[in-house]
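Asks: Predicted model, plus sequence, below.
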Amino acid sequence: MLRQRSEGRDAANRARIDEESHQAFIQQFKDKIGQDGRWWLPALNEADPNGVACWTNLEQFVFVPTGNTPPSGITLEQLAQIARAALTVPEPTIKLSPDAKSFVNLPTWVWLEGVGQPRRTVTAELPGVMSVTLVATLKSIEIDPGTTPDRAEVTETGCGAVGKPYTRGGAFSCGVRYMRASIDQPREKYTLTVTTVWPVDIQSQGGAVPFQFDPVQLEATRDVPVGEIQSNVTPPAN
């Protein structure tokens, strides 16, 4: 820090304008030579209209012994919030079987595509001081058929993390069985919603984060027209 503040064009200009003030300014850095610690400087969010005013009221150079942070410095909890704000998960695509249209009492298989890696991580850190890594792992999905239980029966016993793709002759264990046609619904369709659930694990260095984040949840929707198969029974001819 002494080298940064006593060399270069800016330092030379300050010394030329007022050598005595310049020497008094860099004395604070000379006093800390050989001590184990770090210099902290204020930072600001330039998008915040109050950022500059806040920054000018903060002490510009704070020396803190190794392993500590200044009273107004960022905390481990704040670092975790920064990481959480940067944590995103992919928006999936809902796949169905049957695909274009389902029918009353016919199992409609549900699964997801486009999820990619089911584990997402973000790290926020102050190098050498503290860090927080958030790990979001896709654990399950939740299916909303877009109607009431008397009109649709949801099965989620075999969904796992991304649902269950249709297999010929396979057991139906993830999807919806509609029991009423959608002819009386808006646009004559049900709107099915699948929510991916990503629990978040916190890994930290420099202390423990005293809270836990709620799981990250992301919804995807799909229109499902449901028809009704009609059959006529005629008596045999005499």
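Replies: In hand now; what should we look at?

Asks: switch to C-alpha atoms for all contacts and neighbour counts from now on
Replies: Fine.

Asks: the strands in this protein, which residues?
Replies: 37-40, 62-65, 93-97, 102-103, 107-113, 119-126, 130-137, 140-144, 152-155, 175-178, 190-198, 200-205, 216-224, 226-227 (DSSP state E).

Asks: which of those is buried the deepest?
Replies: strand 175-178 (a mean of 25; mean count of other C-alpha atoms under 10 Å).

Asks: Which strands or helices does that strand pack on?
Replies: Under the contact definition 3 or more C-alpha pairs under 8 Å, 6 or more residues apart in numbering; DSSP states H and E, strand 175-178 sits against strand 107-113, strand 152-155.

Asks: Let's have the strands of the chain in a markdown table, adding distance to A161.
Replies: Listed next are those as a markdown table, based on distance: least, C-alpha to C-alpha, whole Å:
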| stretch | distance to A161 |
| --- | --- |
| strand 37-40 | 44 |
| strand 62-65 | 46 |
| strand 93-97 | 13 |
| strand 102-103 | 24 |
| strand 107-113 | 9 |
| strand 119-126 | 11 |
| strand 130-137 | 9 |
| strand 140-144 | 4 |
| strand 152-155 | 14 |
| strand 175-178 | 13 |
| strand 190-198 | 8 |
| strand 200-205 | 15 |
| strand 216-224 | 13 |
| strand 226-227 | 26 |
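
Asks: Quick one, which of those strands gets closest to T75.
Replies: T75 sits nearest to strand 130-137 of all these, at 9.0 Å, using C-alpha to C-alpha.

Asks: picking up where we left off before, make JSON lines out of the helices and strands packed on strand 175-178 and add distance to S182.
Replies: Below are the helices and strands packed on strand 175-178 laid out as JSON lines (distance: least, C-alpha to C-alpha, whole Å):
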{"stretch": "strand 107-113", "distance to S182": "14"}
{"stretch": "strand 152-155", "distance to S182": "11"}
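
Asks: nearest to Y166, of those strands?
Replies: strand 107-113 (6.0 Å).

Asks: Use this one as the comparison:
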Amino acid sequence: MTIVLTATTAHAFGEGDTKNDTKGESDGNGSLSASTSSIRISYPSGGGGGGGGDKRGNLATIDPNWKPPACWYEPAFTPEQLEEFVDTDGGGDVGIHESWYGKRLWTDHYRDGKPADNFDLHAPTNSTAEGYEDYNLGKDGYFWRGVAPDPSDPESWDCGRIMFWVDAGDIPDDPHAPTPEMLAEYAYNEVKVPETEIELKPEAKSTVNLPTWVWLDEGTFKEVTVRAELPNTGLWAETTAKPVALHLDPGTADAETYPASGDCEINDDDSIGTPYTKGNADRTPPCGIRYLRATSGAPYRLTAGITWQISWEGTGGANGDLPDGTFETTQDMNVQEIQSINR
């Protein structure tokens, strides 16, 4: 679908003024891009930023219907900052799908009080945004803008207002205003967890009807906390991912898992399973797999995934849970018929 925005009588275009429906970048450093948020992310515990050389990746939610927020509104400029932006730049995203290039578009609405259209794709007609006098200089507050990490997401059209005024200390009365829960959901998408590198015995090659032991050393998996703060709102949230189980999928129906559910619980010392020791070949492992049929040609693809339980807390004592996440890795497993292994 192509959307063409046209000028109204209150929005006459001057020389070099353009208006479009795609994500724009402001001149220079892109200081008014609708795909860039001012939310600050930090990692209070668990090394969730992926530093220190460890291998980390993003969680995948186990709920296929859950997704992080597609769009929201947040503070962008004080009156003084907006005046400076218009005088020195004058090009950027006034809304998620509406970009203004040319100083006159900005001065008409934010300096000279002329109304402008919001861009409400899902409404029968665009609503009207009343204009402002002299950028609201002398008032205490912020001009808020819409933000969408992925402007191609159809749900990003739900935040159709152009940049609007909110008094200091207030949160706009809008279904897409930020909340602690929204920040928790945003933080969820920033959680980085260690790769699932399991220990096996035998390694990469098993034997029909004899168990393969699976374990992870203690201390490998610890809670990861991500904090999201939205400046100039007082809003924050911390999302914590707690490892609760290792799930094994042997890659074939011709196999049994230990335990039968395939879920190996995490021990009190943050280890999983029990390391294989000499003489344990015929014992049942607390965490492991027994293949019932040998591979023929292609190996089985063993999948090991850590399940992470997600909770959050935020401003004013708000708290709750989010869908569990998982991080999976796979490796080839060859299974032979000979019913013996090295002890």
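Replies: Sure thing, it's come through. Nothing here was measured: the structure is a model prediction, and the numbers come from that model.

Asks: related to what we said a few turns ago, tell me which of the helices and strands packed on strand 175-178 of structure 1 sits nearest to G175 of structure 1.
Replies: strand 107-113 (4.5 Å).

Asks: so which of the strands of structure 1 comes closest to H22 of structure 1?
Replies: Once those are compared by C-alpha to C-alpha, strand 62-65 is nearest, at 17.8 Å.

Asks: Which other helices and strands does the closest one contact?
Replies: Taking 3+ C-alpha pairs under 8 Å, 6+ apart as the contact cut, strand 62-65 of structure 1 packs with strand 37-40.

Asks: Counting by contacts, list what the strand it packs on packs against.
Replies: Using 3+ C-alpha pairs under 8 Å, 6+ apart, strand 37-40 of structure 1 is in contact with strand 62-65.

Asks: what about the helices in the stretch 101-250 of structure 2?
Replies: For the stretch 101-250 of structure 2, the helices defined by DSSP state H, counting those that start in this stretch cover 103-110, 180-188.

Asks: The first one to strand 141-147, inter-axis angle?
Replies: Meaning helix 103-110 of structure 2. 120 degrees (axes from the mean of the first three to the mean of the last three C-alpha atoms, to 10 degrees).

Asks: again with the longest one
Replies: Helix 180-188 of structure 2 runs at 50 degrees relative to strand 141-147, counting by the same axes, to 10 degrees.

Asks: Quick check: which helices or strands does helix 180-188 of structure 2 pack against?
Replies: Counting by 3+ C-alpha pairs under 8 Å, 6+ apart, helix 180-188 of structure 2 packs on strand 224-230, strand 235-249, strand 300-314, strand 319-336.

Asks: could you dump those to JSON lines with distance to A60 of structure 2?
Replies: Shown next, in JSON lines, are those (distance: least, C-alpha to C-alpha, whole Å):
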{"stretch": "strand 224-230", "distance to A60 of structure 2": "15"}
{"stretch": "strand 235-249", "distance to A60 of structure 2": "12"}
{"stretch": "strand 300-314", "distance to A60 of structure 2": "10"}
{"stretch": "strand 319-336", "distance to A60 of structure 2": "5"}
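
Asks: Can you say which of the ones you listed is nearest to D174 of structure 2?
Replies: That would be strand 235-249 among these, by C-alpha to C-alpha, at 15.7 Å.

Asks: Show where that closest one falls in structure 1, residue numbers please.
Replies: Mapping strand 235-249 of structure 2 onto structure 1 (TM-score structural alignment) gives residues 130-144.

Asks: quick one: contacts of stretch 280-291 of structure 2?
Replies: 206-215, 248, 250, 254-259, 262, 264, 272-274, 335, 341, 343 (C-alpha atoms under 8 Å, 6 or more residues apart in numbering).

Asks: Which one of the strands of structure 1 lies nearest to R3 of structure 1?
Replies: When the strands of structure 1 are compared by C-alpha to C-alpha, strand 37-40 sits nearest R3 of structure 1, at 12.9 Å.

Asks: Could you check which residue of structure 2 pairs with F61 of structure 1?
Replies: F61 of structure 1 maps onto W165 of structure 2 when the alignment is built from TM-score structural alignment.

Asks: Just to check, that match is in contact with G141?
Replies: Yes: counting by C-alpha atoms under 8 Å, W165 of structure 2 touches G141, with 7.3 Å between them.

Asks: Now E46 of structure 1: closest residue in space that isn't a chain neighbour?
Replies: Residue nearest to E46 of structure 1 in three dimensions, not counting chain neighbours: V52, with 7.4 Å by C-alpha to C-alpha, 6 or more residues apart in numbering.

Asks: Hmm, that neighbour is touching A43, no?
Replies: No: between V52 of structure 1 and A43 there is no contact under C-alpha under 8 Å: 9.4 Å.

Asks: follow-up on the earlier one: and the helices and strands packed on strand 175-178 of structure 1: which comes nearest T191 of structure 1?
Replies: Of all these, strand 152-155 comes closest under C-alpha to C-alpha, at 11.9 Å.

Asks: mean shift of that closest one relative to structure 2?
Replies: Superposing on structure 2 and averaging over aligned pairs (mean C-alpha distance after the TM-score superposition for structure 1), strand 152-155 of structure 1 comes out at 1.7 Å.

Asks: re earlier: could you give the separation of the match of strand 235-249 of structure 2 from the chain centroid?
Replies: Averaging C-alpha positions (C-alpha atoms, centre = their mean, to the nearest Å) puts stretch 130-144 of structure 1 8 Å from its chain's average.

Asks: With stretch 136-156 of structure 2 instead?
Replies: With C-alpha atoms, centre = their mean, you get 19 Å for stretch 136-156 of structure 2.

Asks: end to end, how far does stretch 109-127 of structure 1 reach?
Replies: Distance across stretch 109-127 of structure 1, first residue to last, is 48 Å (C-alpha to C-alpha, to the nearest Å).

Asks: same question, stretch 7-24 of structure 1
Replies: Taking C-alpha to C-alpha, stretch 7-24 of structure 1 runs 15 Å from one end to the other.

Asks: Alright, that wraps it up for me.
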